[in-house]
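Trainee: curious how this folds, go ahead:
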Amino acid sequence: MFNNGVMKRNKSPYLFALPAIAVLLLVMVVPVVSGIRLSFFEWFLRDIRKEPVFVGLRNFIDLFGSENFQTSIRVTLVFTISVVCLELFVGLVLALLLEDGLPGLRFFRTVFILPVMIAPVVVGVIWKFLYNPSYGKINYFLSVLGLKEVGWLSDPHMALISIIITDIWQWTPFVFLLLLAGLQGIPSDLSDAARVDGANYLQNLIHIKLPCISGVIGITAVLRLIDAFRGLVVMFIMTNGGPGVSTEILSLHLYKTAFTDQRLGKASAVAVILLGIITLLSIIFITKNMKDET
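Mentor: Now for the predicted structure:
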C-alpha cells in the first residue's frame, strides 16, 4: 500500500505536465513535420486549392544550384557570426565596466535595455531614416566633420555592415544584462583570494571571471545565434535584401520564395535547411560549453 502511494506521487508530476507537453507537440512538432513533408512537394500559392505534387529532392537540388541561395547562406553566416561575436565582446566590456556597482547603475540598466524593448519594425524605420543619404543624421554629421558621405544602404559593400551596426545597437543591451548578472553572481571570495595571491586584474579576468561565467556566455551566444538566424523584420524594412541580394539572409530568402515566387514547397525546403543549420550550430555551441564546464 505504501509502495502504491509512492508510485502515485511519482507519476503525478508527469500527469500535471502532460497537457503542456501535448500543447508543445501540437504547436511545435506538428508544424516542423508538416514543413519537412512539404519540402518534398511542389506547391504554388496561386494553386493552393490543388493537391501538392511530389518532386522528391528536386527542391533541394534547385536550391543548392541557385546562385541567390548560395549568396543568402554566405550573407546569413557573415551576419550571424559578426553580430554574435561583436555583441558578446561589447556586452562583456560594458558588464565588466559596470559590475562593481557604480553610482547610477540602475539608470544605466534602464537606458541600456530600451533598444531591446523597441519593436523591430520601429528599429528598422528609425535606422533607415538615420542612414538616408539625403536627410539622414549620420551623413549630416559626417559632412559637418568634413568627411565624405556614405551610401549606407545603397552601397552593396556597406549595406550589410549598416544592418550589423543596427543589430548590435538593438541587442547588445540584452547580452550586457545577461553577462552582468553572471559576473555579479561570482562569489567575491574567489577574486579576493586571487588578489591576496598577487593576481592582477587581467589574470583575475582570464582565470576566474571568464571561466565562472562560461556557461552564461554559452547560453547567451546560443540565444543570439538562433535569433540572428531568424532575423527578418529589420532587414526587410531597411533593404528588403538589397542592393541586389547583398543583405538577403535565409529567412528573407524564404519569405520571398513563399510570397513573391509563390513556391510553398521550395520555401519549405529553405526552412528545413535553415532549421538544420541552426540546430547544428546550437549543438556545437552547447557541446563546447559543456566541455568547458567539465
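
Trainee: going forward, measure contacts and count neighbours with C-alpha atoms only.
Mentor: Fine.

Trainee: report all helices and strands that the host helix or strand of Val272 contacts.
Mentor: Taking DSSP states H and E as the definition, Val272 sits inside helix 264-293. Packing contacts for helix 264-293, counted by 3 or more Cα pairs under 8 Å, 6 or more residues apart in numbering; DSSP states H and E, involve helix 30-38, strand 41-42, helix 58-64, helix 214-230, helix 250-259.

Trainee: now the second one, please; I'll put the structures next to each other:
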Amino acid sequence: MKTRILMVVMSLFMTVFSFAANELTPEQKVFQNSMKKFLREEGFSPTIDDVNSLTFKKEGELYWIDLGDSNPFYVEFHRVGFKCENSNRNYVLQACNEANRQVRCVKSFLGETSVSLVIESFCHSVEEFKYTFYKSLKELDKAYNIVRETYSNLDNGSSSYSQPFDISKIEVANVDKDNNIINGYGTTIYDFQTKYIKPRITVDVKTEGNYDIYVKFYSPKGLSSASDSPDGYTYKSTINMTSGSHTYTLYGWGSENKGNWSMGRYRLEFYYNGQRIAQKEFDIK
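Mentor: Purely as a prediction, here's the structure:
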C-alpha cells in the first residue's frame, strides 16, 4: 500500500493533512464514483483502496486521489515518487526544493524513506476536476522529473554547492544534566521522565575540520529557544570531525526538572552554512 508522506520539503517546513478516511460521506461517495467513471472512460483502471483513495496507474506509475469536505470538495491528487532511503538526504531535499520552485502548483514531500508529490485544489463539480485532470497529470510528472534530474546532477557532483559532510543517521536519547542516560538511543522516551533531549548523529565526513551545526528544536508548541540561543535557532554545536564515518553527540536541550517535555510529536532540524541538511521527527509518549 502506498506510503503517506507528511513532510513537505520547501524553504520552510510545512505539514499537509490527508483527508482520506475509512468512511466517506454520501455526497463524497457520489463525487468519487463520478471521478471513477470518468477515469474508466478515459482508459484507466481505477480502484478504491482500503483507505478510500481512488487509485489508478499510468505507464506503470501509481496515482491516487483523496477527498475531503464538500461544496466545494477538497481534492488531493497524488503521484508516487521514489524510494530514497539509501540516497543522500540533503541532495533529495535540495531536489524537492527545486521542484517546488519550478512547479508551484505541486508540493514535493520527503518522508523518512521516500518522496511523493501532490496537487491540492477545491472542486465544486466533477466537471471542474475533468477540466484540470490532464494538466494536473502533466504537472505532477514534470515535478517528478525535476526531482529525479536535480538529484542525479547533485549526486554526480555537478552542483556548485559543496558540503564537507553528510548526516546519514539521527538518534535521540533522554539524559540528565550530567549526560547520564535515562531513555537510551532508539528506545521509547516517556514524558514523565524527560529532562534533556540529546541528539546523536552519524556523519560521513569528506573533509575534516571544525564545523558549526545549528539546531532547531520543535516541540508541539513550536520552536524552542532561550535568551542565549542563536537568532532563529535553538542552539549551536561545534564539532571537530575527522574523515570517514563517525558518530557524534550534540548538546542536550531541556531542563533538569523531571517531566520537562510533554507527550507529543517533536522535530529536530540541523543546519550548516544556512542550509538545512537533515531532520528527525520523534515521539515522546
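
Trainee: got a TM-score for the pair?
Mentor: For these two chains in superposition, a TM-score of 0.27 is obtained (TM-score structural alignment, normalised by the length of the second structure); 134 aligned residues with a Cα RMSD of 6.4 Å.

Trainee: got the angle for the helix holding Val272 of the first structure vs helix 30-38?
Mentor: If you take axes from the mean of the first three to the mean of the last three Cα atoms, to 10 degrees, helix 264-293 of the first structure sits at 120 degrees to helix 30-38.

Trainee: list the buried residues in helix 264-293 of the first structure.
Mentor: 264-274, 277-278, 282, 285-286, 289 (16 or more other Cα atoms under 10 Å).

Trainee: just put the helices and strands packed on helix 264-293 of the first structure in JSON lines and tack on mean neighbour count.
Mentor: Putting these into JSON lines (neighbours: other Cα atoms under 10 Å) gives the following:
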{"stretch": "helix 30-38", "mean neighbour count": "15"}
{"stretch": "strand 41-42", "mean neighbour count": "22"}
{"stretch": "helix 58-64", "mean neighbour count": "15"}
{"stretch": "helix 214-230", "mean neighbour count": "19"}
{"stretch": "helix 250-259", "mean neighbour count": "21"}
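
Trainee: nearest to Leu15 of the first structure, of these?
Mentor: helix 30-38 (21.5 Å; Cα to Cα).

Trainee: before we move on, back to that, which one of the helices and strands packed on helix 264-293 of the first structure lies nearest to Val123 of the first structure?
Mentor: helix 214-230 (14.9 Å).

Trainee: which secondary structure elements does the next helix or strand after the closest one contact?
Mentor: Sequence-wise, the next helix or strand downstream of helix 214-230 of the first structure (DSSP H and E) is helix 233-238. If you count contacts as 3+ Cα pairs under 8 Å, 6+ apart, helix 233-238 of the first structure packs onto helix 120-131.

Trainee: quick one: the helix it packs on to chain centroid distance?
Mentor: Put simply, helix 120-131 of the first structure sits 18 Å off its chain's centre (Cα atoms, centre = their mean, to the nearest Å).

Trainee: tell me the angle the next helix or strand after it makes with helix 120-131.
Mentor: Note on helix 120-131 of the first structure: by DSSP H and E, the next helix or strand toward the C-terminus is helix 137-144. When the same axes, to 10 degrees is applied, the directions of helix 137-144 of the first structure and helix 120-131 differ by 20 degrees.

Trainee: which is the succeeding secondary structure element to helix 137-144 of the first structure?
Mentor: Downstream of helix 137-144 of the first structure, the first helix or strand assigned by DSSP H and E is helix 156-184.

Trainee: buried residues in that next one, which are they?
Mentor: For helix 156-184 of the first structure, a neighbour-count test (16+ other Cα under 10 Å) marks 156, 158-180, 182-184 as buried.

Trainee: next one: Glu67 of the first structure from Arg74 of the first structure, what distance?
Mentor: 11 Å (Cα to Cα, to the nearest Å).

Trainee: contacting residues around Val123 of the first structure?
Mentor: Going by Cα atoms under 8 Å, 6 or more residues apart in numbering, Val123 of the first structure touches Gln170, Val234.

Trainee: now the host helix or strand of Thr110 of the first structure: buried residues?
Mentor: Element membership for Thr110 of the first structure (DSSP H and E) is helix 105-117. Across helix 105-117 of the first structure, burial judged by 16+ other Cα under 10 Å covers Phe112, Ile113, Pro115.

Trainee: what separation is there between the nearest residue in space to Pro115 of the first structure that is not next to it in sequence and Ile278 of the first structure?
Mentor: Leaving aside its sequence neighbours, Pro115 of the first structure sits nearest to Gln170 (Cα to Cα, 6 or more residues apart in numbering; 4.8 Å). Remark: distance between Gln170 of the first structure and Ile278 of the first structure (Cα to Cα) = 21 Å.

Trainee: so where do the helices sit in the stretch 101-250 of the second structure?
Mentor: 126-155 (DSSP state H, counting those that start in this stretch).

Trainee: in it, which spans are strands?
Mentor: Along the stretch 101-250 of the second structure, the stretches classed as strands by DSSP state E, counting those that start in this stretch are 107-110, 114-123, 165-175, 181-183, 196-205, 209-219, 222-224, 235-241, 244-249.

Trainee: so can I have JSON lines of these showing distance to Ser136 of the second structure and mean neighbour count?
Mentor: Converted to JSON lines, these look like this (distance: least, Cα to Cα, whole Å; neighbours: other Cα atoms under 10 Å):
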{"stretch": "strand 107-110", "distance to Ser136 of the second structure": "12", "mean neighbour count": "26"}
{"stretch": "strand 114-123", "distance to Ser136 of the second structure": "7", "mean neighbour count": "20"}
{"stretch": "strand 165-175", "distance to Ser136 of the second structure": "34", "mean neighbour count": "21"}
{"stretch": "strand 181-183", "distance to Ser136 of the second structure": "47", "mean neighbour count": "16"}
{"stretch": "strand 196-205", "distance to Ser136 of the second structure": "39", "mean neighbour count": "20"}
{"stretch": "strand 209-219", "distance to Ser136 of the second structure": "34", "mean neighbour count": "18"}
{"stretch": "strand 222-224", "distance to Ser136 of the second structure": "34", "mean neighbour count": "14"}
{"stretch": "strand 235-241", "distance to Ser136 of the second structure": "42", "mean neighbour count": "16"}
{"stretch": "strand 244-249", "distance to Ser136 of the second structure": "42", "mean neighbour count": "14"}
